[in-house]
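> attaching a predicted model along with its sequence, questions to come.
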Amino acid sequence: MTDPGSTALFTDHYELTMLASALRDGTAERECVFEAFTRRLPDGRRYGVVGGMERVLEAVENFRFGEAELRSLSREQVGDEETLAWLRDYRFRGDIDGYPEGELFFPGSPLLTVRGTFAEAVVLETVILSILNHDSAIAGAASRMVSAANGRRIIEMGSRRTHEESAVAAARAAYLAGFTGTSNLQAGLRYGIPTTGTSAHSFTLLHDTERSAFEAQTEALGTGTTLLVDTYDITTGIETAIDVAGTGLGAVRIDSGDVGVLARQAREQLDSLGATGTRIVVSGDLDEYAIAALRAEPVDGYGVGTSLVTGSGAPTAGMVYKLVEVEGRPVAKRSSHKESRGGGKGALRRHKSTGTALEELVYPTSPGHAPPQPGPHDRFVPIPLMRGGQRVEDLPGLEDNRQRLRHALVSVPWEGLKLSAGEPAIPTVFPDVS
């Protein structure tokens, strides 16, 4: 058995091939800079949201090759004895800077900068990209859904539609983006995210009558619970729910049909029964477009599953991890449609005096280049994350980063918040340094 806390084998075969070759020819110890960035945003998106940065740091800290992992590599002939001996003592001892979680990003934004030897930085590629691509995709989709909900409660409930560990990470990314809570209890335990939920149709079907199901749930959970009223006939379901729980029933959930029309009818019926404070929650294959279409309906909350955990059509953020500097010398990939810009980079986001963002200036940090002068309303985006292989103290936490995203979205020009396709909300500018 491998150590479940270790992330070492979240690595690709080709990374160890490069490591073995670099160790053999003596280039493994060259000081290098790697960057994670995206060349373009997913179709229809005008901004990205950084998710998973905290998980990246945790993964780097736990990146170890124990004896079980080394025996597996030896058995599969992945690397020679020199490589395995080097991996046995592996610890990342370099520096990492990056955009904090909840920050917006755009094409070319230097989201993560890893400085260290080639050997210690190259083996981190897969684990870094797997986390950032997944969590940022979820956070980006969730942010659009939160914006579409326009202040109404929105719950993540997609655990059954993805891998069990992805479900926990998705719940965290959704909460980062402004979701109210999650139905995933492991996410609640691991990250302190508020958990919530109600019964499924199977609970109603278990009982001889809908009434007996409602009675059992309210007896166990109180009248503040949410009753699922559309297993049979929704009108009868609402009438029974109020008859059982009284006009103080917390909420009813509608999970099928034309939820907009049904919500309107449900509101009228609830009000006529005196349950004016009973909320209406809708679920069932919702995405940001469906949520936006329901904005005018009397809906108090949304439950979102499949579209959230799949990135609402964009399951990856499209990030890459590229070598951009070797011992102070910029290097760049020139392949057609996959070009990269050489040299380490920083980013300065420029703003109007009103707080509206104007542009993202991506500038070189290679030797011989001075950073740009910020204006009174500008700010540098990347922050120090690790120094000498140790996490920087007092980094912002999950609640801080929820607020960061909220403030960042306020700075976006209103056109950039549209759900329709268009140019990135904030243009990325690369100064001519030739």
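That came through, no problem. Numbers count the residues shown, from 1 in each chain.
> only C-alpha atoms from now on, for both contacts and neighbour counts.
Will do.
> helix/strand/coil for Leu385?
Classification of Leu385 using DSSP: H, G, I helix; E, B strand; the rest coil returns strand.
> ok, now which ones touch it?
Taking C-alpha atoms under 8 Å, 6 or more residues apart in numbering as the definition of contact, the neighbours of Leu385 are 57, 95-98, 391-392, 395.
> which helices and strands does the lengthiest helix in the chain pack with?
With residue count as the measure and DSSP state H as the assignment, the chain has helix 125-149 as its longest helix. The elements that helix 125-149 packs onto, with contact taken as 3 or more C-alpha pairs under 8 Å, 6 or more residues apart in numbering; DSSP states H and E, are strand 48-49, helix 53-61, helix 164-176, helix 288-293, helix 306-309, strand 319-326.
> next, the one to line up against it:
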Amino acid sequence: MNPTASTALLTDHYELTMLEAALASGAAERRSVFEVFARRLPEGRRYGVVAGTGRLVEALRDFRFGEAELDRLRTAGVVNRQTLDYLSDYRFSGDVWGYAEGECFFPGSPMLIVEAPFAEGVLLETLVLSILNHDAAVASAASRMVGAAAGRPCIEMGSRRTHEWAAVAAARAAYVAGFSTTSNLEAGRTYGVPTAGTSAHAFTLVHDDERQAFEAQVASLGPGTTLLVDTYDVPRAVRLAVEIAGPQLGAVRIDSGDLLVQAREVREQLDSLGATNTRIVVTSDLDEYAIAALAAAPVDSYGVGTSLVTGSGAPTAGLVYKLVAREGADGSLIGVAKKSKDKLSIGGRKYALRRLNRRGVAEAEVIGIGDAAVDDGDDRSLLVPLVRDGEVVAAADLAAARARHDASLAELPPRALQLSRGEPAIPTVYEDHGR
């Protein structure tokens, strides 16, 4: 989601100066292969989650330099007239493959591959990375939270803790990774993510007392609503909530205090009042570790905000966009790679497989250099076409992405779900069948 009509200036200045120099040198039309990958996962993470692919292909459709964009570049003196002429006709004509949205990834996974003339591909670097780094970071954190919740629903409610448009993207990414609903209405309108919400403390405080607030909410939203019970005194509020809504009260929400102790006390109190089916929702700066600590508590669902939209300590997925092959004098592709210390890349166009054992459990992320995979019968191909000849061919289906994530996570070994620090759940293995 982006509030601007064109995505062309959602990029860095140096993308355009590289273009200008490449047009002058003659390299602009040289066939090139760019690759998106993470050299490593955030410390202690066992896997990452691909998210943002659907947003990316939509942004690519809008990557056009109209009069407003060209005028800005002209008046700011960013590039010369030749480059402006090139940009006025810019249309991405290449191919894009990638890991399908919802798929798990590991260090070195070629989660996106762009093949196009250098001029077309280099312009996409910043756009690609800004979308995928953000969305994959949120989805990776969300997946860990959903795993810690062990089947209890998680609600995304971080809109007030991030940029207004990042909030929409975060809600979408969290939904891909298994969150059930979001509080963000724009995410509901744009992407169809289910929305939910009832009231905040302000609603209670604006009324003369808690009784008046609860009566007003139940009268408006019905007894199945969720009443916030920690504005003043929790036991008193729970009694009042059941008195007003009856034993059919939908849920109560606790947003402060020792959540483990309070959840147990509230559950006991609800049951004693006959509200045995009333659910307990907890919020208050939760992350995956706090959710895991509440596993033994009688909690029915979790609302997560700040930690989710900031990647739970890893606000970027650490993805990079590197040139890995270029056209040689004879027209064939030549692998190229960065050799600098601590930032090595591996040249050559790649394919990727998830190697499974006979029980269907993943054993390795296999990355091959060359044009064709060698399938031994226990490998699952990971790259799917996203854009062909400049046209989007992948459907942005959130339901499919959610199902894909469930399936991808289910085939990983059990250690993938551990929250303790450790190595990636499976190793990355390189095989060269193309050189």
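Sure, I can see it. Because the structure is predicted, anything quoted here is derived from the model rather than measured.
> looking at the helices and strands packed on helix 125-149 of the first structure, which is nearest to Arg144 of the first structure?
Comparing those by their distance to Arg144 of the first structure (C-alpha to C-alpha), the top pick is helix 288-293, with 6.1 Å.
> which position in the second structure pairs with Glu76 of the first structure?
Applying TM-score structural alignment, one finds that Glu76 of the first structure aligns to Ala76 in the second structure.
> ignore the last one, Leu358 of the first structure
Aligned counterpart of Leu358 of the first structure in the second structure: Glu363 (TM-score structural alignment).
> that match: neighbouring residues, count only.
18 (other C-alpha atoms under 10 Å).
> and it, what is it in contact with?
354-357, 412-413, 426-427.
> ok, now Val299 of the first structure?
Counted by C-alpha under 8 Å, 6+ apart, Val299 of the first structure has contacts 263, 279-282.
> next, the angle helix 53-61 makes with the longest helix of the first structure.
170 degrees (axes from the mean of the first three to the mean of the last three C-alpha atoms, to 10 degrees).
> circling back: out of the contacts of Glu363 of the second structure, who's nearest Ala293 of the second structure?
Closest to Ala293 of the second structure out of these is Pro413 (22.5 Å), distances taken as C-alpha to C-alpha.
> just checking, that closest one touches Val361?
Yes. With contact defined as C-alpha atoms under 8 Å, Pro413 of the second structure reaches Val361; the gap is 6.1 Å.
> got TSV for the helices and strands packed on helix 125-149 of the first structure, with mean neighbour count and distance to Val114 of the first structure too?
Converted to TSV, those look like this (neighbours: other C-alpha atoms under 10 Å; distance: least, C-alpha to C-alpha, whole Å):
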stretch	mean neighbour count	distance to Val114 of the first structure
strand 48-49	28	20
helix 53-61	18	11
helix 164-176	25	23
helix 288-293	18	34
helix 306-309	26	28
strand 319-326	21	9
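> show me the contacts for Arg406 of the first structure.
Applying C-alpha under 8 Å, 6+ apart to Arg406 of the first structure gives the contacts Gly178.
> so it belongs to a helix, correct?
Yes. Arg406 of the first structure sits within a helix when classified using three-state DSSP.
> ok, back up a step: closest to His13 of the first structure out of the helices and strands packed on helix 125-149 of the first structure?
Shortest separation from His13 of the first structure across these is recorded for strand 319-326, at 15.9 Å, computed as C-alpha to C-alpha.
> how close does the closest one sit to the second structure?
Once the two are superposed, strand 319-326 of the first structure sits an average of 0.3 Å from its aligned residues in the second structure (mean C-alpha distance after the TM-score superposition for the first structure).
> list the contacts of that strand.
Under the contact criterion C-alpha under 8 Å, 6+ apart, strand 319-326 of the first structure has outside partners 30-39, 125, 129, 132-133, 330-332, 340-344, 366.
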